[in-house]
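A.B. asks: Below is the structure, and that's it, no one-letter string:
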């Protein structure tokens, strides 16, 4: 789930079901029952950070691969 948080300034919250991704650099926030009652891992992007954006993109690739496995 991707959500634009309307705050000052705006920021982006990107959340995954906890079992869909890894977080090898421990950059995410674990949210118990945070996504439709399931455990989630969320990443907040509140400024342009090339490393964080690339890291979240890698998590998206990982989730896509997980979703495609039977």
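C.D. replies: The structure has been received and is ready for your questions. On a predicted model such as this, the values are computed, not experimentally measured, just so you know.

A.B. asks: rest of the way, CA atoms for contacts and neighbours
C.D. replies: Will do.

A.B. asks: distance of residue 3 from residue 14?
C.D. replies: With distances defined as CA to CA, to the nearest Å, the gap from residue 3 to residue 14 amounts to 7 Å.

A.B. asks: For the two, indicate the residue with more neighbours.
C.D. replies: Neighbour totals were compared for residue 3 and residue 14, and residue 14 leads with 18 against 11 (other CA atoms under 10 Å).

A.B. asks: Apart from its neighbours in sequence, what residue is nearest that one?
C.D. replies: For residue 14, the nearest residue in space outside its immediate sequence neighbours is residue 2; the separation is 4.5 Å by CA to CA, 6 or more residues apart in numbering.

A.B. asks: take a look at this one as well, against the first:
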């Protein structure tokens, strides 16, 4: 299974897009919106979940792409 995509604040007022559980490099963006747009596109392509973190580091938004967790709930 491919790793979920995380959009999170990085140092120097930049934003990072990271792929969970892979050796892919973290990609940095100058704005939050650029990072979110890139993360959404990558999550759609890979059919994984996008998790957007706030400045406090906590997940503030989740977006599922290609997976329906309700199908696994019995």
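C.D. replies: Right, received. Where do you want to start? In this text, all values refer to a predicted model and were calculated from it rather than measured experimentally.

A.B. asks: Send over the TM-score of the superposed chains.
C.D. replies: Scored against TM-score structural alignment, normalised by the length of structure 1, the superposed chains reach a TM-score of 0.39; 46 aligned residues with a CA RMSD of 3.4 Å.

A.B. asks: what's the neighbour count on the residue nearest to residue 14 of structure 1?
C.D. replies: Residue 2 of structure 1 is surrounded by 12 other residues when neighbours are defined as other CA under 10 Å.

A.B. asks: Also residue 42 of structure 2?
C.D. replies: Other residues within reach of residue 42 of structure 2 by the criterion other CA under 10 Å amount to 19.

A.B. asks: check contacts around it.
C.D. replies: For residue 42 of structure 2, the contact set (CA atoms under 8 Å, 6 or more residues apart in numbering) comprises residue 5.

A.B. asks: any idea which helix or strand carries it?
C.D. replies: helix 32-46 (DSSP states H and E).

A.B. asks: which residues sit against the helix or strand following that helix?
C.D. replies: Downstream of helix 32-46 of structure 2, the next assigned helix or strand under DSSP H and E is strand 50-53. Applying CA under 8 Å, 6+ apart, the contact partners of strand 50-53 of structure 2 are 4-9, 36, 39-40, 43, 59-65.

A.B. asks: could you pull out the strands for structure 1?
C.D. replies: Listed from the start of the chain, structure 1 has strands (DSSP state E) covering 2-5, 11-17, 29-35, 38-45.

A.B. asks: helices or strands next to the shortest one in the packing?
C.D. replies: Looking back up the chat, that one is strand 2-5 of structure 1. For strand 2-5 of structure 1, the elements it packs on are strand 11-17, judged by 3 or more CA pairs under 8 Å, 6 or more residues apart in numbering; DSSP states H and E.

A.B. asks: Can you tell me the number of residues neighbouring the nearest residue to residue 62 of structure 2 once chain neighbours are set aside?
C.D. replies: Beyond its immediate neighbours in the sequence, the residue positioned closest to residue 62 of structure 2 (CA to CA, 6+ apart) is residue 51, lying 4.7 Å away. Around residue 51 of structure 2 sit 24 other residues, with neighbours defined as other CA under 10 Å.
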